[in-house]
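Asker: Need a 3D model of the following:
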Amino acid sequence: MVNLASTYWNQGRWKEAEELNVQAMEMRKRVLGEEHPSTLTSMANLALTYWNQGRWKEAEELEVQVMETRKRVLREGHLDTLTSMNNLALTYGNQGRWRDAEELEVQATETRKRVLREKHPDTLASMGNLALTYKDQGRWKKAEELEVQVMKTRKRVLGEEHLDTLTSINNLASTYGN
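Answerer: Next comes the predicted model:
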């Protein structure tokens, strides 16, 4: 069910993906319990399906639940917990809730730096997301500082032609343009 839902999701067939994700989530809650990692993954998948449909409030409700449960069960430094924090931050950003997004992104970035180190792709992605939030707030200097750091690290770690490096260059150019 989850694999078929993922296939629908990748095809942009949101309603069909949603229906299967709801069924999988409900079954996992019943069979595995509400705090089981697979149940939480199903909830996160459903939240992402809502997210792709622009249903921010429904996505947010599930993401908060998943993040809080993962913090309690897996702890704050667990990779799944950090992913949940980033997903919720992106949802806040799409709702124009920049301060809420920034707070979570700072927390996720600092935790990833501590757990994964600064050169890790997930840490750099968190830093890039935080820079985008700063841009959305019109805080160009803070955005620039982070984007320069992300770009330089990606060049050194991933190489000059890696897609993530090129994205960093583009983001920095956009900030300079603003």
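
Asker: use CA for all of it now, contacts and neighbours both
Answerer: OK.

Asker: which one in this structure is furthest away from the centre?
Answerer: Distance from the C-alpha centroid of the chain, by C-alpha atoms, centre = their mean, peaks at residue 31 (27.5 Å).

Asker: Pull out the buried positions in stretch 171-178.
Answerer: Within stretch 171-178, the residues that qualify as buried are 171, 172, 175, counting by 16 or more other C-alpha atoms under 10 Å.

Asker: Now do that stretch: distance to the chain's middle.
Answerer: In this view, stretch 171-178 has its centroid 22 Å away from the chain centroid, taken as C-alpha atoms, centre = their mean, to the nearest Å.

Asker: repeat for stretch 106-114
Answerer: Averaged C-alpha coordinates place stretch 106-114 at 13 Å from its chain's average position (C-alpha atoms, centre = their mean).

Asker: Tell me who's in contact with residue 144.
Answerer: Under the criterion of C-alpha atoms under 8 Å, 6 or more residues apart in numbering, the contact partners of residue 144 comprise 131, 172, 175, 176.

Asker: The last one - nearest residue in space that isn't next to it in sequence?
Answerer: Right, residue 176. Leaving aside its sequence neighbours, residue 176 sits nearest to residue 144 (C-alpha to C-alpha, 6 or more residues apart in numbering; 7.7 Å).

Asker: Which positions in the helix or strand hosting the one you found come out as buried?
Answerer: Per DSSP states H and E: residue 144 is located in helix 140-158. By neighbour count, and taking 16+ other C-alpha under 10 Å as the criterion, the buried residues in helix 140-158 are 140, 143-144, 146-148, 150-155, 158.

Asker: from the contacts of residue 144, which two are the most distant?
Answerer: Pairwise distances among the contacts of residue 144 were taken by C-alpha to C-alpha; the largest, 12.7 Å, belongs to 131 and 176.

Asker: Here is a second sequence; please produce its structure as well for comparison:
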Amino acid sequence: IMGEVLEQFFILVGLLVCLVYLVKCVRFSKCIFLRFWKVLPRSFLKSMGQWAVITGAGAGIGKAYSFELARQGLNVVLISRTLEKLQATATEIERTTGSSVKIIQTDFTKDDIYEDIKEKLKGLEIGILVNNVGMLPDLLPRHFLNSPDEIQVFLGPI
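Answerer: Here you go, the predicted structure:
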């Protein structure tokens, strides 16, 4: 009878050990899964730079990108053709997110705009460029982001 009690005791201890290791495996798997599932953690965007530049930011997809990047904690530079739309969007972003907003009015159908834009962007730590004006994809990076040592993220039409 003592042997049966001892056998039942060891079976119970073995089951408890297996249960503990199963819980540990589930926790570990959850941690690994969440690490790879969230490819870009919230802090990643800000680690690229404090500012995001969005072209075509006066309306539509460009405006949506502007709001989302500001919600993620980035300051945004809005570039578009219509000053009134830019001012309205900038005011709304500042009011709802608390992010800093700069606006640059320009027409991307012109060729002589890049020096002016470059001057207005001088000194900003730009980490993200959303090219939303439908221009050639290498046009803006060639003018602004000539930093091969930096990681560059491009969002928008390519």
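
Asker: May I have the TM-score of the superposed chains?
Answerer: Once superposed, chain against chain, the TM-score is 0.28 (TM-score structural alignment, normalised by the length of structure 2); 71 aligned residues with a C-alpha RMSD of 4.5 Å.

Asker: before we move on, the earlier item: any idea how far residue 25 of structure 1 is from the residue farthest from the centre of structure 1?
Answerer: As defined by C-alpha to C-alpha, to the nearest Å, residue 31 of structure 1 lies at a distance of 10 Å from residue 25 of structure 1.

Asker: what do you get for residue 128 of structure 1?
Answerer: With the distance defined as C-alpha to C-alpha, residue 128 of structure 1 ends up 31 Å from residue 25 of structure 1.

Asker: Relative to residue 100 of structure 1, which of the buried residues of helix 140-158 of structure 1 is nearest.
Answerer: Within the buried residues of helix 140-158 of structure 1, distances to residue 100 of structure 1 taken as C-alpha to C-alpha reach their minimum at residue 143, with 16.7 Å.

Asker: Excluding covalently adjacent residues, which one is nearest to residue 67 of structure 2?
Answerer: Spatially, and ignoring its direct neighbours in sequence, residue 67 of structure 2 is nearest to residue 93 (6.2 Å; C-alpha to C-alpha, 6+ apart).

Asker: Tell me how many other residues surround the one you found.
Answerer: Neighbour count for residue 93 of structure 2, taken as other C-alpha atoms under 10 Å: 22.

Asker: go on, residue 126 of structure 2?
Answerer: The burial count assigned to residue 126 of structure 2 is 22, neighbours taken as other C-alpha under 10 Å.

Asker: What residue, apart from its backbone neighbours, is nearest it spatially?
Answerer: With C-alpha to C-alpha, 6+ apart as the measure, residue 51 is the residue that lies nearest to residue 126 of structure 2, at 4.6 Å, once sequence neighbours are left out.

Asker: you'd agree that neighbour is up against residue 121?
Answerer: No: Residue 51 of structure 2 is beyond contact range of residue 121, at 9.8 Å (criterion: C-alpha atoms under 8 Å).

Asker: follow-up on the earlier one: what would the contacts of residue 144 of structure 1 look like in a markdown table with distance to residue 15 of structure 1 and secondary structure?
Answerer: Formatted as a markdown table, these follow (distance: C-alpha to C-alpha, whole Å; DSSP: H, G, I helix; E, B strand; the rest coil):
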| residue | distance to residue 15 of structure 1 | secondary structure |
| --- | --- | --- |
| 131 | 33 | helix |
| 172 | 36 | helix |
| 175 | 36 | helix |
| 176 | 40 | helix |
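
Asker: any idea which of these is closest to residue 48 of structure 1?
Answerer: Nearest to residue 48 of structure 1, judged by C-alpha to C-alpha, of these is residue 131 at 22.0 Å.

Asker: My guess is that closest one contacts residue 146. True?
Answerer: Yes: between residue 131 of structure 1 and residue 146 there is a contact under C-alpha under 8 Å: 5.9 Å.

Asker: Return the residues in contact with residue 120 of structure 2.
Answerer: Contacts for residue 120 of structure 2 (C-alpha under 8 Å, 6+ apart) come out as residue 104.

Asker: hmm, back to that, residue 51 and residue 121 of structure 2 - which one has more neighbours?
Answerer: Comparing residue 51 of structure 2 with residue 121 by other C-alpha under 10 Å, the one with more neighbours is residue 51, at 26 against 17.

Asker: how close does that one sit to residue 78 of structure 2?
Answerer: Relative to residue 78 of structure 2, and taking C-alpha to C-alpha, residue 51 of structure 2 is found at 11 Å.

Asker: Same check on residue 96 of structure 2?
Answerer: Residue 96 of structure 2 sits 16 Å away from residue 78 of structure 2, going by C-alpha to C-alpha.
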